[in-house]
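1. Turn this into a model:
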Amino acid sequence: MVATPPVVEATGVTKRYGSTVALHEAAISIDQGQTHALVGRNGAGKSTLVNVLTGLQAPDEGTVTFAGEPAPRLTDRDAWRQRVACVYQKSTIIPELTVAENLFLNRHDHGRSGLISWKTVRRKARELLDTWSVDVDVRLPAGDLDVEQRQFVEIARALSFGARFIVLDEPTALLDAAAITRLFGRIRDLQQQGVTFLFISHHLEEIYEICDVVTVFRDARHVLTTAVGALPRAELVAAMTGEAAAETAGARRVPDVAAAPVLEMTGVSLAGAYEDVSLRVRAGEIVGLAGAASSGRIAIAETVAGLRAATGGVVEIAGSLSQPGSVPAALRAGVGFVPQDRHHQGYVAQMSVADNGTLTIPDRLGRAGFIDGRRRDGLARAMIGKLAIKTPGPELPVSGLSGGNQQKVVMARALANDPKLLVLINPTAGVDVRSKEFLLGKVGEIAESGAGVLVASDELDDLRRCDRVLVVFQGRVVAEMPRGWHDHQLVAAMEGVDLDG
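-> Just a heads-up that it's a prediction; the model follows:
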């Protein structure tokens, strides 16, 4: 009996972006009818592999086959659509068009007059959705659909091209529990009809509920592939994290438990993001918020910084009530902030190092709204020295700096107003190792000087500097871990895994 070739197989795939190796001799093999999980920490290579498997990028080395046949040329998009489709966390449905128009975009039937027959398009759309048991009115604007309905429409659209291999990228991130249950039911139904899925999720409990096989990537490499039922949860987490790094990074004095709180959140909620969050950060203390990207940790930090207005609860900064959704009020209260995305939120690329570093302190630069260039540049030079920013001078545009030095400028701006509370989101993302160590060391110095620090991150190196870490999962604080935690313990909590299960 001849064995059926895998639906898709990648072998020896290497992909580089400059000096960065995104995939190194990676491999995956997915059999007909499986729901196959792909897991790994941020930077493991999952997104790059999906780009290769869906024909968005060509590997530098290695091969990809579908049912034993070589992958099509990248330019042959129709051939790729017949083999594979990806349903992303962020919908690709065009909200202004109807469901029917989205399903057959650029594939409309034309009548004898050469004009589009909308009656035929709607009929074919209804037939398509009926075939795959999707209960949606094809006449509705796609923007009126909820997240769950959009996902089902995207799956049906992919199947209409002939693809029977679907990549689901974080499909549950925006769904509630009931919608997740319905999605999993639909996946099982489609599996029985011969559809194969690659399922990517940060929630490892979902892997055990819906997937047959799991592949783990770590540091751009394939680590293991095995049946889900044969892999204990603790071993899966260990495969994702590898050898545990040092439990702590550098000794720090124990914060004074009697120190006054610089941040108190009591029963704070933000609709659709997090619910009933209570936490405290004392002067001199570094507190981490750990969790996956969709956990709510980022929204909590942005609420403290004034970017979001909570829908319930109380936020106090340095003993005073915080004004909801006001960045200027947060600055006046003594908050320094390093945002998630330095490129879009952290600096103005064509403005100078001096201008970017002093954006939060215009009142110190001159009188009556006028900027004293000498005073500004003097403050900037002090920042450059304090944070070891490599620049020929304060007048250089930030766009001319390396990523690590750009992040130092963002940190300089956050520290310019001598904050009582420093809020950091993914503070070392996209910087080199040396800059990462420098920035994290600076965070420790800031806490030693008496400021409180709130660090929202899923990077273990960032969190090791914390005196304690609060774990956020699906919008709620579910655990608190004191300094000295082990990698597998924290990662398991972040992914919602019970290691004793």
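2. Please make it C-alpha for all contacts and neighbour counts, starting now.
-> Will do.
3. give me every residue that touches D109.
-> With C-alpha atoms under 8 Å, 6 or more residues apart in numbering as the criterion, the residues that contact D109 are 116-118, 120-121.
4. And it, how far from S322?
-> Counting by C-alpha to C-alpha, to the nearest Å, the separation of D109 from S322 is 58 Å.
5. same thing with E25?
-> As judged by C-alpha to C-alpha, E25 and S322 stand 51 Å apart.
6. which ones are touching G45?
-> Listed by C-alpha under 8 Å, 6+ apart, the contact partners of G45 are 22-23, 217-221.
7. Among the residues you listed, which are located in strands?
-> Cross-referencing those against strands under DSSP state E gives 22-23, 217-218, 221.
8. Now the residues you listed in a markdown table, please, with extra columns for neighbour count and distance to L97.
-> A markdown table is the format used below for the ones in strands among the contacts of G45 (neighbours: other C-alpha atoms under 10 Å; distance: C-alpha to C-alpha, whole Å):
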| residue | neighbour count | distance to L97 |
| --- | --- | --- |
| A22 | 21 | 36 |
| L23 | 29 | 37 |
| F217 | 27 | 38 |
| R218 | 21 | 40 |
| R221 | 22 | 41 |
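9. Out of those, flag the one nearest to A290.
-> Here the nearest of the ones in strands among the contacts of G45 to A290, counting by C-alpha to C-alpha, is R218; it sits at 19.4 Å.
10. Once you drop chain neighbours, what's closest to that closest one?
-> Ranked by C-alpha to C-alpha, 6 or more residues apart in numbering and with sequence neighbours excluded, the top spatial neighbour of R218 is A44, at 4.6 Å.
11. For A26, give its distance to A330.
-> 46 Å.
12. who's in contact with P72?
-> The neighbourhood of P72, defined by C-alpha under 8 Å, 6+ apart, consists of 79-80.
13. in what helix or strand does it lie?
-> Using DSSP states H and E, P72 maps to neither a helix nor a strand.
14. I'd like the structure of this one too, to check against the first:
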Amino acid sequence: MPEPTPLLLMRGIVKQFPGVRALDGVDLDVRAGEVHCLLGQNGAGKSTLIKVLSGAHQPDAGEVLLNGAPVRLANPTAAMRAGIATIYQELDLVDGLSVAENIFLGHEHATFGFTRRGEANRAARELLARLGHAEIRPGTEVGRLSPAAKQVVSMARALSHDARLIIMDEPSAALAHDEVTNLFRIIRELIAQNVAVVYISHRLEEIREIGERVTVLKDGRTVAVGLPARDTPTPRIVSLMTGRNVEYVFPPRPDPVDRPQVLRVEGLTLSGRFADISFTVGAGEIVGLAGLVGSGRSEIIETIYGARRPSAGRVLLDGRLVRPGSTHAAVRQGMGLAPEERKAQALLLEESVARNITLSALTRYARLGWLDRRAETAEVNRLIETLDIRPRDPRRPIKTLSGGNQQKAVLARWLTERAAAGNGAGGLKLLLLDEPTRGVDVGARAELYAVVRRLADSGIGVLLVSSEVPEVLGLADRVLVIREGRLVHEAPADELDEHRVLDLVMVTHEGGTP
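-> This next block holds a predicted model:
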């Protein structure tokens, strides 16, 4: 029996930018009513392919067919009219508008320029009910919604265009575990209605759970098309993505040694978030915080750093009290933070790699009010080489770098702070990492792990938060398990496994597991 005509067929897609061939003959076919997963490292060409499919870029060669008929997606509006909708990782919703206004933005229910608000609200309610979220009110301002609810609104917007194909770019990146479960429920309902989904994620376990087939890109080329998502071994997928076998992602853990204490946390409490947290971090030690999203892990790190003022307790760095609620005091004493939302909280996206790296230490390069650009460039080039930031062009806008290389630039910033200290403080002593590999692909993760281990080997203490238990267990020397704002267990990482940690974080108040 012949295969049915694919809903979408892309053949030989080429896209050239000045000096870069981003897509070099990419193929993709997607069937109606399936979840087709698109995998590849950062820089493999996924984002460019999405933009071609969404009408944001025009291909230089190749063809796109919908239901067997060639189409030209001249712009995003043309793609929408063809039934192709894209939900980006950073949602393009307008916080100041209502749910209904966001759903129908650009194709409003209007007569003679006047919006038919009641009709729009009724249509929005129908779409939200179709997605199983009738509790979201059409009149609610989108800025007041949770990340998961915003994701639902984006899906409703896609369905408002009668989308036959929905592209989802890292849709689970900002969602808690139960919210991801609900996302998968919605996706399954969509495919039951014969809607196709192109699903992009760095989390391979999600691919197995939700995907039907997989296409893998590497260096702008298709290296595998239509692999069975559940039956293709993980080493095979990783090998296709990276071009090499990645058996040992984490760097070797050094033998346990007595380390001088760099951080001491005593009875730290933030009302309503966490209570009575006490632990230490040694110089050159990586300590991981494991727990569910919402357990208080990020809030603990932010309070240590001074971004939140504790209700009780104290933080000592190298035996000296850190002034509570003062990030300036924390940095001055030798503390650095790489926050979870690097684009929103850590980077100046329009600025160069060099400026982002030296941002916290510009006074080091100042001479009589003038910036010594030669000294700044020399230091930046040294750090780019040390951390292998690619491409190695300090003048390049940092927004053009992959997620992994952007994260390396954030780490490099704190190394300039360390070099700039040049006083009795001794520079960076403690590095706080909140979800350091969020949105970073398999190959780049391995590089980041190696960088973090090298920093620890140089004597810097590291406190790490990650939602991925294997990451905490593989990278940390010691693990602290946090549940509902309490420290419930502490052990060397090699004495724990994923099942044990999950048992600890999932225990209910009555002592059982859900």
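15. Next, the TM-score between them, please.
-> TM-score of the superposed chains, computed with TM-score structural alignment, normalised by the length of structure 1, equals 0.67; 453 aligned residues with a C-alpha RMSD of 5.6 Å.
16. Looking only at neighbour counts, state which of E25 and S322 of structure 1 leads.
-> S322 (24 against 15; other C-alpha atoms under 10 Å).
17. can you give me how far the strand or helix carrying T225 of structure 1 is from the chain middle?
-> Under the assignment given by DSSP H and E, the secondary-structure element containing T225 of structure 1 is strand 221-227. In terms of C-alpha atoms, centre = their mean, to the nearest Å, the centre of strand 221-227 of structure 1 is set 22 Å apart from its chain centre.
18. How about that strand, which residues are buried there?
-> When burial is assessed from 16 or more other C-alpha atoms under 10 Å, strand 221-227 of structure 1 yields the following buried residues: 221-223, 225.
19. Counting by contacts, list what it packs against.
-> Using 3 or more C-alpha pairs under 8 Å, 6 or more residues apart in numbering; DSSP states H and E as the contact criterion, the neighbours of strand 221-227 of structure 1 among helices and strands are strand 20-30, strand 213-218.
20. do you know which of those strands lies nearest P232 of structure 1?
-> The stretch from those with the least distance to P232 of structure 1 (C-alpha to C-alpha) is strand 213-218; that distance is 11.7 Å.
21. To what extent is the closest residue to V327 of structure 1 other than its chain neighbours buried, counted in neighbours?
-> Closest residue to V327 of structure 1 apart from its sequence neighbours, by C-alpha to C-alpha, 6+ apart: G306 at 4.3 Å. Number of residues near G306 of structure 1 (other C-alpha under 10 Å) recorded here: 21.
22. go on, L470 of structure 1?
-> Other residues within reach of L470 of structure 1 by the criterion other C-alpha under 10 Å amount to 25.
23. list the contacts for it?
-> If you count contacts by C-alpha under 8 Å, 6+ apart, L470 of structure 1 has them with 287-290, 477-481.
24. Using a markdown table, lay out those together with distance to T75 of structure 1, secondary structure and neighbour count.
-> Formatted as a markdown table, the entries for these read as follows, by distance: C-alpha to C-alpha, whole Å; DSSP: H, G, I helix; E, B strand; the rest coil; neighbours: other C-alpha atoms under 10 Å:
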| residue | distance to T75 of structure 1 | secondary structure | neighbour count |
| --- | --- | --- | --- |
| V287 | 49 | strand | 25 |
| G288 | 45 | strand | 28 |
| L289 | 43 | strand | 27 |
| A290 | 41 | strand | 30 |
| V477 | 47 | strand | 22 |
| V478 | 47 | strand | 14 |
| A479 | 48 | strand | 14 |
| E480 | 50 | strand | 16 |
| M481 | 50 | strand | 17 |
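25. Need the max-distance pair from these.
-> The largest separation in the contacts of L470 of structure 1, counting by C-alpha to C-alpha, is between V287 and V478 at 14.9 Å.
26. could the contacts of G45 of structure 1 be laid out in CSV, adding distance to G162 of structure 1?
-> Putting these into CSV (distance: C-alpha to C-alpha, whole Å) gives the following:
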residue, distance to G162 of structure 1
A22, 30
L23, 29
F217, 29
R218, 32
D219, 34
A220, 31
R221, 31
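27. List the buried residues of stretch 438-446 of structure 1.
-> In stretch 438-446 of structure 1, residues buried by neighbour count (16+ other C-alpha under 10 Å) are 438-440, 443-444, 446.
28. now stretch 303-314 of structure 1
-> Counting neighbours by 16+ other C-alpha under 10 Å, the buried set in stretch 303-314 of structure 1 is 303-310, 314.
29. same question, stretch 326-339 of structure 2
-> In terms of neighbour count (16+ other C-alpha under 10 Å), stretch 326-339 of structure 2 has its buried residues at 326-327, 329-331, 333-339.
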